[in-house]
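S.K.: just need the structure, nothing else, for what follows:
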Amino acid sequence: MGSLVIGCVLLAWLAAAPVAAAATTAHEIVAPKVLPASAWDHVKGTPGIVFGRTTPGIPDVQMICDVHCPYCARVYTQLVERRPALRVRWVPIAYFKPDSDRVAAAILAAPDPRAALDRNYRAYDHAARRGGYGDASADVLKLDASHAALKERWRGWGRFTPMVLVRAGDGTVLQAAGTSPAFLDPVLDRAGRSKQAYDAW
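M.R.: Predicted coordinates for the structure are as follows:
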């Protein structure tokens, strides 16, 4: 009889385990990490490219990216298609491939950096795991020291790309925990334009 009771308890525990795992996963999806306010300023102090609304305003979303990162390309496409009005600032670092540094620098130095980054991610080669931007200047240019400094801090914040940072209406800096809409949307929905109009880019 005792073994039957133990067996029933074990079966009940096994049946509940997937539910508990699902609950944990759901919690992780909607629970962004809070970063110190200084994190926002470090990213803001590094050259980047703004997409979204053309009306004046301060982006409340910053994206630390690598030009060859496949997940960056995927999130870029998602945002362009699903949230075209969202004002997002893309800030490159270099780690994914040996020439990530040079290609990112060439994109920033392009006559139209927005068009260059757009081409890079829209023409992404998933088989080669490479961005689609090509330019002779990518052979000689390099990112500046501010990108290297940001990369050092990025390592302490989790070491992944794209790293999505959102500044909420109350100034809290949130870091999304994933790249699918299920992870991103709850964080992006909390982006609120800063009341500090003088805080120019």
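S.K.: C-alpha only now, for contacts and for neighbours.
M.R.: Fine.
S.K.: is Pro113 in contact with Ile49, as I believe?
M.R.: Yes: using C-alpha atoms under 8 Å, Pro113 makes contact with Ile49 at a distance of 6.8 Å.
S.K.: from the contact counts, what lies against the longest helix along the chain?
M.R.: Secondary structure of the chain per DSSP state H: the longest helix is helix 2-30. When contacts are defined as 3 or more C-alpha pairs under 8 Å, 6 or more residues apart in numbering; DSSP states H and E, helix 2-30 sits against helix 181-188.
S.K.: same thing but 6 Å
M.R.: If you count contacts as 3 or more C-alpha pairs under 6 Å, 6 or more residues apart in numbering; DSSP states H and E, helix 2-30 packs onto no helix or strand.
S.K.: coming back round to it: which neighbours do Pro113 and Ile49 have in common?
M.R.: Shared contacts of Pro113 and Ile49 (C-alpha atoms under 6 Å, 6 or more residues apart in numbering): none.
S.K.: re the thing from before, now the longest helix of the chain against helix 181-188, angle please.
M.R.: 50 degrees (axes from the mean of the first three to the mean of the last three C-alpha atoms, to 10 degrees).
S.K.: next SSE downstream of helix 2-30?
M.R.: strand 33-35 (DSSP states H and E).
S.K.: now show me the structure for the sequence below, then we'll compare the two:
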Amino acid sequence: MRPRERIWQALAGGLLLLALAFWGIRPALAVPERTEAHPKLWEQLGQAHWIGQGHGPHILYMIFDPNCPYCHVLYDELEPMVQSAHLNLRFIVVGFLAPSSTGKAAAILQAKDPRAAIRENEKGFNMEHFGAIREVIPTPETDKILADNLKLLEESGRRIVPTLIYRDRQGKIQVIHGLLDKSGLQATLKQIR
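M.R.: From the prediction side, this is the model:
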């Protein structure tokens, strides 16, 4: 890499951190944190309001905020793996990272096709406005869903997105807070029962 490219890369990284700080977004954990959860959490997730993608036997929950850049990276990495890893990917949306997060989360939940709304949000994601979907005013029902989903995130142990939750091959409930690198994600997918 030439010196000029390194300077631009460092400048871009610094601007990203400033933008995240401005919006109050804490960076995902540098080293993702893995913990084991109580089986009760798995039962609660199954009863939660989730949006599904894929019909495979391997269930993976992803708790995300529409404005989370780390969730966006994880979404882009998971998207092509849903079929090949035989996933039943279940999105649980929360809205707390930025002032527009609640309205964008509501837009996803209240859409005629919530899965298509997630795709729209992620396809147009950028670091200026984060999630691309337009905000809407949440209905009382949507407010309750968002509050319940946030409570689930908190019960997972940390208020960090993205959060992945799955049952491993030994039947234990595993929680990962933070962004996995590609090899870590592939290794995790192989552990899902």
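S.K.: how far does the longest helix of structure 1 sit from the chain's center?
M.R.: Centroid displacement of helix 2-30 of structure 1 relative to its chain, using C-alpha atoms, centre = their mean, to the nearest Å, is 33 Å.
S.K.: same check, this time on stretch 160-177 of structure 1
M.R.: 8 Å.
S.K.: for that stretch, measure first residue to last.
M.R.: Separation of the first and last residues of stretch 160-177 of structure 1 by C-alpha to C-alpha, to the nearest Å is 10 Å.
S.K.: contacts for that stretch?
M.R.: For stretch 160-177 of structure 1, using C-alpha under 6 Å, 6+ apart, the contacting residues are 32-35, 37, 60-65, 72, 184, 190-192.
S.K.: pull the contacting residues for the spatially most central residue of structure 2.
M.R.: With distances taken as C-alpha atoms, centre = their mean, the residue of structure 2 nearest its centroid is Phe64 (2.8 Å). When the contact criterion is C-alpha under 6 Å, 6+ apart, the partners of Phe64 of structure 2 are 71, 93, 161-162.
S.K.: again, only using 10 Å
M.R.: Counting by C-alpha atoms under 10 Å, 6 or more residues apart in numbering, Phe64 of structure 2 touches 70-72, 74-75, 91-97, 105, 149-150, 153, 160-164.
S.K.: and Ala145 of structure 1, by the same measure?
M.R.: In this structure, Ala145 of structure 1 makes contact with 46, 151, judged by C-alpha under 10 Å, 6+ apart.
S.K.: in helices, which of the contacts of Phe64 of structure 2 fall?
M.R.: Using DSSP H, those in helices are 70-72, 74-75, 105, 149-150, 153.
S.K.: kindly write the ChimeraX command that selects the buried subset of these.
M.R.: The buried subset of those, as determined by 16 or more other C-alpha atoms under 10 Å, is captured in ChimeraX by this line:
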select :70,71,72,74,75,105,149,150,153
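S.K.: could I get the ones in helices among the contacts of Phe64 of structure 2 in JSON lines, plus columns for distance to Glu128 of structure 2?
M.R.: Below are these laid out as JSON lines (distance: C-alpha to C-alpha, whole Å):
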{"residue": "Tyr70", "distance to Glu128 of structure 2": "15"}
{"residue": "Cys71", "distance to Glu128 of structure 2": "16"}
{"residue": "His72", "distance to Glu128 of structure 2": "14"}
{"residue": "Leu74", "distance to Glu128 of structure 2": "19"}
{"residue": "Tyr75", "distance to Glu128 of structure 2": "18"}
{"residue": "Ala105", "distance to Glu128 of structure 2": "18"}
{"residue": "Asn149", "distance to Glu128 of structure 2": "26"}
{"residue": "Leu150", "distance to Glu128 of structure 2": "25"}
{"residue": "Leu153", "distance to Glu128 of structure 2": "26"}
